[in-house]
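Participant: Compute the structure for the input listed below.
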Amino acid sequence: MQSYSQQRRFLFAVDCIIFGYDGQELKLLVIKRGLEPLKGSWSLVGGFIGENESSENAAVRVLKDLTGLDGLYMEQLHGFTEPDRDSVERTISIAYFALIDIQKYNQQISEDYHPAWFSINQLPELIFDHTKIVELAKEKLRYKAALHPLLFELLPEKFTMPQLQSLYEAVYNTEFDKGNFNRKLLSTKLLFKLKEKDKLNSKKGAFYYMVDSDKYSEGFKSFLNLVPSQNANK
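Facilitator: Next up, the predicted model:
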């Protein structure tokens, strides 16, 4: 069998940036590292890519090991290849970000990894280059959410417009004008209003909405320029 005998072998891994929304804050799921060096330090969820796995399959496996679920929204972020990014051996990491509804999945997250949710604006110190990875993931999420309705992956099946606006404000760390925000969202025709109201958070009550799954599956073009200030060249 032929081989590239003069080439050094590297380790390949995946790191998963798991964003969640609890109704008030955008959060990041991190775990306690289970091996040396830096055992017990906060880390992104990750693992090594198996000999017969693609990086995507490895990321799906890692997420399922943690949450017990398939079918989470997941997207490849970037490859991290700096020679000294891991202090033990040269390790190349392919990072993926995933979006989950905290209320839906929280009960299924395995305690074996000592998981914890932290506000995206108040993160603990993370191992290696994981803080850099998270910062890039935040930028990518903001860019993508300006063009596509992927933030619905963070919400329950039915939600109110104030809840949706709160989510966008958490992601962009800014405030939106209520009237303009509602008008832009409803103009996409991706939402339909339910007769039911949420009366727990206000006396008047806010109508619940749901996403039109058919239009959502057709594509994301309807949300183009929802947040026009984002850099279109990313």
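
Participant: going forward, measure contacts and count neighbours with C-alpha atoms only.
Facilitator: OK.

Participant: ok, L151 to L167 distance?
Facilitator: Using CA to CA, to the nearest Å, one gets 8 Å for the distance from L151 to L167.

Participant: Before we compare anything, build this one as well:
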Amino acid sequence: MINKTERREHAQVEVTVDLVIFTVRDDQLHVLLIERGQEPFADWPALPGGYVRVGEHLDGAALRELQEETGVDGSRLHLEQFRTYGDPERDPRGRVITVAYLALSPDLPIARAGTDARAADWVPVEAVLDGQIALAFDHVLILREALERARSQLEYTTIAAAFCTEPFTVAELRRVYEVVWGFKLDPSNFRRKVTRAHGFLRPTGEHRSPEIGRPAALYRCGAARLLSPPLLRSSDVADAQFTTPALR
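Facilitator: Next up is the predicted model:
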């Protein structure tokens, strides 16, 4: 039985959800940010999110907050929990633990703000990571770790297809890897690896004719969820002649 002294030592905790939503727009990796309409950090950009309601499941809270703050329907996104953040000083309102979600999707429409968000917009990830844009709370840390999670997922799972609108070409899929990883890949090596990966791509039998060059085969994502063999961020797929600075 817990006595009154022990009970007072227990932290009074609030629970929130925060969402890192990545998409590829204009050949850059973008993240969805809102402008906070309330204190603390009023007018600051932040990740979408909010408090979990009584009796509400975490996934349900994430989907609700996403819809309320940005107008984005999370049911059509790849959405997964990736970490919980509980630093006692992370929120000036008190002890707030947040469950962070990673979401991935093809090019999404312009977001609309709602509830306590004054604005919502897609922002290049690099603009945040290089310090051009400061985020509220510990959201830069959450963003950095979500990016690394997404990069790792591309190595071992078929999640890259979540950034593509089906049907897609191998070149379009390769561009997803390049944008997320932050460097160019050798086209021939990449094609060989992804087309040989068990269950990753499913040919449609159709082709897309570009303005210049040969028609490109079209694919859909196969049934596999894990890449076998994995596609590692290593020199055997990188094109050293055309490398670009990686996102920090």
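
Participant: tm score of chain vs chain?
Facilitator: In this superposition the chains share a TM-score of 0.85, using TM-score structural alignment, normalised by the length of structure 1; 221 aligned residues with a CA RMSD of 2.3 Å.

Participant: who touches the residue mapped onto L167 of structure 1 from structure 2 in this structure?
Facilitator: Matched by TM-score structural alignment, L167 of structure 1 corresponds to V176 in structure 2. Contacts for V176 of structure 2 (CA atoms under 8 Å, 6 or more residues apart in numbering) come out as 24, 160, 163-164.

Participant: which helix of structure 1 spans the most residues?
Facilitator: In structure 1, with assignment by DSSP state H, the single longest helix is helix 130-147.

Participant: Could you tell me where that helix falls in structure 2?
Facilitator: Using TM-score structural alignment, helix 130-147 of structure 1 lines up with residues 139-156 of structure 2.

Participant: list the buried ones in that stretch?
Facilitator: When burial is assessed from 16 or more other CA atoms under 10 Å, stretch 139-156 of structure 2 yields the following buried residues: 139-140, 142-147, 150-151, 153-156.

Participant: now do stretch 128-137 of structure 2
Facilitator: 128-129, 133, 135-137.

Participant: So which of the residues you listed belong to helices?
Facilitator: If you go by DSSP H, the buried residues of stretch 128-137 of structure 2 have 128-129 in helices.

Participant: give me the element the most centrally placed residue in structure 2 is part of.
Facilitator: Note on structure 2: the residue nearest the mean C-alpha position is F22, at 3.5 Å, using CA atoms, centre = their mean. F22 of structure 2 belongs to strand 14-25 when assigned by DSSP states H and E.

Participant: how far is that strand from where the chain is centred?
Facilitator: 7 Å (CA atoms, centre = their mean, to the nearest Å).

Participant: can you name the residues of structure 1 that that strand overlays?
Facilitator: Following TM-score structural alignment, the partner segment of strand 14-25 of structure 2 in structure 1 covers residues 11-22.

Participant: can you pull the buried residues of that stretch?
Facilitator: Buried residues in stretch 11-22 of structure 1, counted by 16+ other CA under 10 Å: 12-22.

Participant: Farthest-apart pair in these, please.
Facilitator: Maximum pairwise distance among the buried residues of stretch 11-22 of structure 1 (CA to CA): 32.6 Å, between F12 and D22.

Participant: how about the helices in structure 2?
Facilitator: For structure 2, applying DSSP H gives helices covering 4-9, 58-70, 125-129, 139-156, 170-181, 187-196.

Participant: Show me the one of these that comes nearest W44 of structure 2.
Facilitator: Distance to W44 of structure 2, taken as CA to CA, is lowest for helix 139-156 among the helices of structure 2, at 11.1 Å.

Participant: what's the distance between the closest one and the middle of its chain?
Facilitator: Chain-centre distance of helix 139-156 of structure 2: 7 Å, with CA atoms, centre = their mean.

Participant: how close does it sit to structure 1?
Facilitator: Taken over the aligned residues, the distance from helix 139-156 of structure 2 to structure 1 averages 0.7 Å (mean CA distance after the TM-score superposition for structure 1).

Participant: residues making contact with that helix?
Facilitator: Here helix 139-156 of structure 2 has contacts from 20, 46-47, 82, 100, 102, 128-129, 134, 159-160, 177, 180-181, 226-228, 230-233, using CA under 8 Å, 6+ apart.

Participant: Counting neighbours, which of those residues end up buried?
Facilitator: With burial judged by 16+ other CA under 10 Å, the buried subset of the contacts of helix 139-156 of structure 2 is 20, 46-47, 82, 100, 102, 128-129, 159-160, 177, 180-181, 226-228, 230-231, 233.

Participant: Aligned to P115 of structure 1, what sits in structure 2?
Facilitator: Counting by TM-score structural alignment, P115 of structure 1 lines up with A120 in structure 2.

Participant: err, V227 of structure 1, not the other one
Facilitator: Under the alignment by TM-score structural alignment, V227 of structure 1 pairs with L232 in structure 2.

Participant: what does L44 of structure 1 give?
Facilitator: Aligned partner of L44 of structure 1 by TM-score structural alignment: L47.

Participant: What count of nearby residues applies to the nearest residue to its match once chain neighbours are set aside?
Facilitator: Excluding its sequence neighbours, the residue lying closest to L47 of structure 2 (CA to CA, 6 or more residues apart in numbering) is L33, at 5.0 Å. Using other CA atoms under 10 Å, L33 of structure 2 has 26 other residues around it.

Participant: wait, L33 of structure 2 sits on P124?
Facilitator: No. L33 of structure 2 lies out of contact with P124 (CA atoms under 8 Å); the separation is 10.0 Å.
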